[in-house]
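> build me a structure from this.
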Amino acid sequence: MSNARTASLSAAGVSIWLDDLSRNRIESGELERLIESHDVVGVTTNPTIFAAAIGGGIGYGGRIADCAARGFDAAQTIVELTTADVADACDIFSTVFETSDGRDGRVSIEVEPGLAKDTAGTIAQAAELWAKVDRPNAMIKIPATLEGLEAISETIAAGISVNVTLIFSLERYRQVVNAYLTGLERARAAGRDISKIRSVASFFVSRLDTEIDARLREIGTPEALELTGRAGVANARLAYEVFEQAFSSERARLLLDLGAHPQRPLWASTGVKDPALPDTLYVSELAAPDTVNTMPEATLLAYADHGESSGDAIAGTALESNQLLNAVDALGIDYAEVTAKLESEGLDKFEASWNELLRTVEDALGRAR
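Purely as a prediction, here's the structure:
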């Protein structure tokens, strides 16, 4: 039986995706239970998630031994393990995918972090992962670096659904929307069925609060402290305004009329980092139609237990949100510098997780041999 709070959130137009995946979650039936009990309709993954899952060791021994017997190195083995997890999760979500006409039931897998500034390499690996998973409800995650923008367009043009990740700034988000629309235009020119292509734009929320709040506390004035815990939500709400404007434009309408779909905003990094803030803040305050909220399990369970939502929490908030970010800027906190720093740190974190995963798999392959 579905949880009343998550059911209400879904009814408000929010697609609940789980920000976690592991072989144990698949084989234990836990993923299916969350679909039934907590209205989960998709999954996102990243190198950090897979490092934790494979590093935990549960459920991967046989597959690693098989890869060792086939002479695979660590990078090849990681592709085998992660694409198998994503393919199996896609199968679990197949009914959701079909009943939502492809809107949900999606499972994302990310290109290798080291390719984030390699346009050609990202395009090539996106195609390889798409072919390897071989499920229509997969999504390939591509970081929204400057070099990633053309990769997004080309991957969309090839008919591959894309989850654009690591978006922090409104300006970069506008560039991401442009990359998506460009990809759709190229796909249509190539004769592809653009109604089969889906995309989400993953806007990171809590990390902005963490960085800006640290700077506000360093300033320490009552005016500065009054602004803590508010920038992340304000930034995301302004991103939603960008979404609404972009997909009501003439350029977008031409594509939508031909069967294309809007690139929905996805709220990522929704686990609250500051214990002084409500643990469901980035869910309740960002509920709105045509959005996705990908939650760590702890956030999902917290919302199911005590989360509150009164429908659309974003409508009518643009002016207030803009004023808040202007107030932060007036205190000398440079928005462009903060978001650039967060993008760089995000890439570094995923690269570190990937390297940790390589070492873990190398050790496991050595033991298996």
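> only C-alpha atoms from now on, for both contacts and neighbour counts.
Fine.
> toward the C-terminus, what is the element adjacent to the host helix or strand of Ile26?
Applying DSSP states H and E as the criterion places Ile26 in helix 23-27. Per DSSP H and E, the first helix or strand lying C-terminal to helix 23-27 is helix 30-38.
> name the helices or strands packed onto the helix holding Ile26?
helix 74-92 (3 or more CA pairs under 8 Å, 6 or more residues apart in numbering; DSSP states H and E).
> and the angle for the helix it packs on with helix 30-38?
Here helix 74-92 points in a direction 40 degrees away from that of helix 30-38 (axes from the mean of the first three to the mean of the last three CA atoms, to 10 degrees).
> who touches helix 74-92?
21-23, 26, 32, 50, 60, 63-64, 67, 105-109, 129, 132-135, 137-138, 358-359, 361-362, 365 (CA atoms under 8 Å, 6 or more residues apart in numbering).
> select only the buried ones of those in PyMOL?
Entered in PyMOL, the line below selects the buried ones among the contacts of helix 74-92, by 16 or more other CA atoms under 10 Å:
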select buried, resi 21+22+23+26+32+50+60+64+67+105+106+107+108+109+129+133+135+137+138+358+359+361+362+365
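> quick one, what contacts Gly366?
By CA under 8 Å, 6+ apart, the neighbours of Gly366 are Ala68.
> gap between it and Pro222?
From Gly366 over to Pro222 the distance is 57 Å, taken as CA to CA, to the nearest Å.
> what number of residues lie near the closest residue to Arg359 other than its chain neighbours?
Excluding the flanking residues, the one nearest Arg359 by CA to CA, 6 or more residues apart in numbering is Ala74, at 7.9 Å. Neighbour count of Ala74, defined by other CA atoms under 10 Å: 22.
> buried stuff in the longest helix along the chain?
When the chain is parsed with DSSP state H, its longest helix is helix 335-368. Neighbour-count burial for helix 335-368, counted by 16+ other CA under 10 Å, picks out 335, 338-340, 342-343, 346-347, 350-362, 364-365.
> what packs against whatever helix or strand Arg253 lives in?
In this structure, Arg253 sits in helix 250-257 according to DSSP H and E. Packing partners of helix 250-257 (3+ CA pairs under 8 Å, 6+ apart): helix 170-189.
> all strands for this protein, in order.
With DSSP state E as the criterion, the chain has strands at 14-18, 40-43, 106-110, 138-143, 162-167, 199-204, 264-268, 291-295.
> among the ones you listed, which is nearest Tyr303?
Among these, strand 291-295 comes nearest to Tyr303, with 9.7 Å by CA to CA.
> what's the neighbour count on Asp290?
Asp290: 18 neighbours (other CA under 10 Å).
> another one to check against the first:
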Amino acid sequence: MTDSNTDSTTPTRALSEAGVSIWLDDLSRERLRSGSLADLVARRDVVGVTTNPTIFAKALSEGDAYDEQLGALAGAGVPADEAVWTITTDDVRAAADVLRPVYDATDGVDGRVSIEVDPRLARDTDGTVALAQQLWKVVDRPNVMIKIPATVEGLPAITRVLAEGISVNVTLIFSLERYGAVIDAFVDGIEGARAAGLDLTRIGSVASFFLSRVDTAVDKALEADGSEAALAERGTAALSNARLAYELFGERFGTDRWQDLAAAGAHVQRPLWASTGTKNPEYSDTLYVTELVAPHVVNTMPEKTLDAVADHGDVTGDTITGTYDASRAHLAAIESSGVSMAQVTQQLEDDGVASFVTSWDELLETITAGLAQAGDGAGA
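From the prediction side, this is the model:
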């Protein structure tokens, strides 16, 4: 899947060869209709797709790709809540079909497409489980992943749906402590699936660790401190946090408990680097990609970041292994400047849930307006 315009190894191919699975953090009906997704699979080594309410809200608000379906739904009198369900699951199902060859070629490791449960259920364990079950059934593709936020209430939901053989993308992870709890929830779920006699080779999971939002929040606090020591730590929090998450990944999936499950066919839950679009223009636009290269990770990128990596990404191999002591030193220096990583990451989780709820409400508003407009047009 190298770029046909060059005989040399492209940056995206180099990432893939270094063990990084490139996923696209975007989906729309227009991308599917135009063949853009298939093209990125072919030219940019994309092997997966992630979505969230913000992505769908943006897709519905632009262009005319959904007009025909909105007209049909309006004509059938479908309410907005149900229309959201129908439209988003249709897009995810279609994307899963585009990526099915990748899924088959990688024995289910990649070729995955994620869809999120209603974010209004982020603090509701039973509601999350019920909706995850419904989404899994409605999309009806083996290569879908159901996104569940890593809230305290989300953790038991993750275990329960994995135990039923439902693949899960755990989202909105900000802290190392919560990441450890996510791994526990995952392993408990896989053990439950094995006890139920399910085929472990078909169950996939990733743990989505968010990056740029961490730097934005920590940098703001460091700049408020204003000391030379504090300012020197700007731009180090997210990478250090992620690198120590990878260290934890290696430790926890090297245990006898996990090796027993691996022998039964279970796939590891890979760390996924999310929120990889650089928000600070002073930082490299490929920072959260080229500085987080290691085997068995996923990097999901908005197309702007993917294009930047393909154009000028400097992929030099593993940039995580061996950084752990320096990463701990950076986080210690940040704490010494009066910034509590525990407080920052909890606030980021709360803000992340609230942001997705807002986007979900905007999505409902967009579809409500679209149904009304389509209904008016049909009656004209």
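> tm score of chain vs chain?
TM-score of the superposed chains, computed with TM-score structural alignment, normalised by the length of the first structure, equals 0.99; 369 aligned residues with a CA RMSD of 0.8 Å.
> coming back round to it: and the helix holding Ile26 of the first structure, which stretch of the second structure?
Helix 23-27 of the first structure corresponds to residues 29-33 of the second structure when matched by TM-score structural alignment.
> give me the mean deviation of that stretch from the first structure.
Compared with the first structure after fitting, stretch 29-33 of the second structure has a mean deviation of 0.3 Å; criterion: mean CA distance after the TM-score superposition for the first structure.
> which bit of the second structure covers stretch 337-356 of the first structure?
With TM-score structural alignment as the criterion, stretch 337-356 of the first structure aligns to 343-362.
> list of residues touching that stretch?
52-54, 57, 118-120, 122, 151, 172-175, 213-214, 217-218.
> do the same with stretch 184-192 of the first structure
153, 156-159, 193-194, 255, 260.
> how much does the match of stretch 337-356 of the first structure stray from the first structure?
Overall, stretch 343-362 of the second structure averages 0.4 Å from its counterpart (mean CA distance after the TM-score superposition for the first structure).
> trace Arg5 of the first structure over to the second structure, please.
Per TM-score structural alignment, Arg5 of the first structure is aligned with Pro11.
> how far away is its match from Val309 of the second structure?
Distance from Pro11 of the second structure to Val309 of the second structure, by CA to CA: 6 Å.
> for Asn241 of the second structure, same thing?
Distance, Asn241 of the second structure to Val309 of the second structure, using CA to CA: 22 Å.
> so which of the strands of the first structure comes closest to Thr99 of the first structure?
strand 40-43 (10.9 Å).
> what does the closest one correspond to over in the second structure?
So strand 40-43 of the first structure is aligned with residues 46-49, judged by TM-score structural alignment.
> so what does Glu233 of the second structure match up with in the first structure?
Under TM-score structural alignment, Glu233 of the second structure pairs with Leu227 in the first structure.
> contacting residues for that match?
213, 216, 324, 328.
> show me the contacts for the counterpart of Leu170 of the first structure in the second structure.
Matched across to the second structure, Leu170 of the first structure falls on Leu176, judged by TM-score structural alignment. By CA under 8 Å, 6+ apart, the contact set of Leu176 of the second structure is 241, 244-245.
> apply 10 Å and report the result again.
Counting by CA atoms under 10 Å, 6 or more residues apart in numbering, Leu176 of the second structure touches 182, 209, 241-242, 244-246, 248, 341-342, 345.
> likewise Gln125 of the first structure?
Gln125 of the first structure touches 110-112, 115, 131, 140, 155, counting by CA under 10 Å, 6+ apart.
> what does it correspond to in the second structure?
Using TM-score structural alignment, the equivalent of Gln125 of the first structure in the second structure is Leu131.
> quick one: that match from Gly370 of the second structure, how far?
Counting by CA to CA, the gap from Leu131 of the second structure to Gly370 of the second structure is 25 Å.
> nearest spatial neighbour of Thr159 of the second structure, chain-adjacent residues omitted?
Nearest to Thr159 of the second structure is Gly189, by CA to CA, 6+ apart, at 4.1 Å.
> what's the local residue count around the equivalent of the one you found over in the first structure?
Aligned by TM-score structural alignment, Gly189 of the second structure pairs with Gly183 of the first structure. The number of residues packed near Gly183 of the first structure is 25, by other CA under 10 Å.
> state the distance from the aligned partner of Asp101 of the first structure in the second structure to Gly204 of the second structure.
In the second structure, Asp101 of the first structure lines up with Asp107, judged by TM-score structural alignment. From Asp107 of the second structure across to Gly204 of the second structure, the span is 10 Å (CA to CA).
> ditto for Asp314 of the second structure
On the measure of CA to CA, Asp314 of the second structure and Gly204 of the second structure end up 30 Å apart.
> and for Gln134 of the second structure?
Counting by CA to CA, the gap from Gln134 of the second structure to Gly204 of the second structure is 18 Å.
> now swap in Ala221 of the second structure and tell me
Relative to Gly204 of the second structure, and taking CA to CA, Ala221 of the second structure is found at 37 Å.
> quick check on the two: which one has the bigger neighbour count.
Neighbour totals were compared for Ala221 of the second structure and Gly204, and Gly204 leads with 26 against 20 (other CA under 10 Å).
> nearest spatial neighbour of that one, chain-adjacent residues omitted?
Ser167 (4.8 Å).
> can you find the partner of the one you found in the first structure?
Ser167 of the second structure maps onto Ser161 in the first structure, by TM-score structural alignment.
> is it true that its match touches Ser199?
Yes: counting by CA atoms under 10 Å, Ser199 is a contact partner of Ser161 of the first structure at 5.5 Å.
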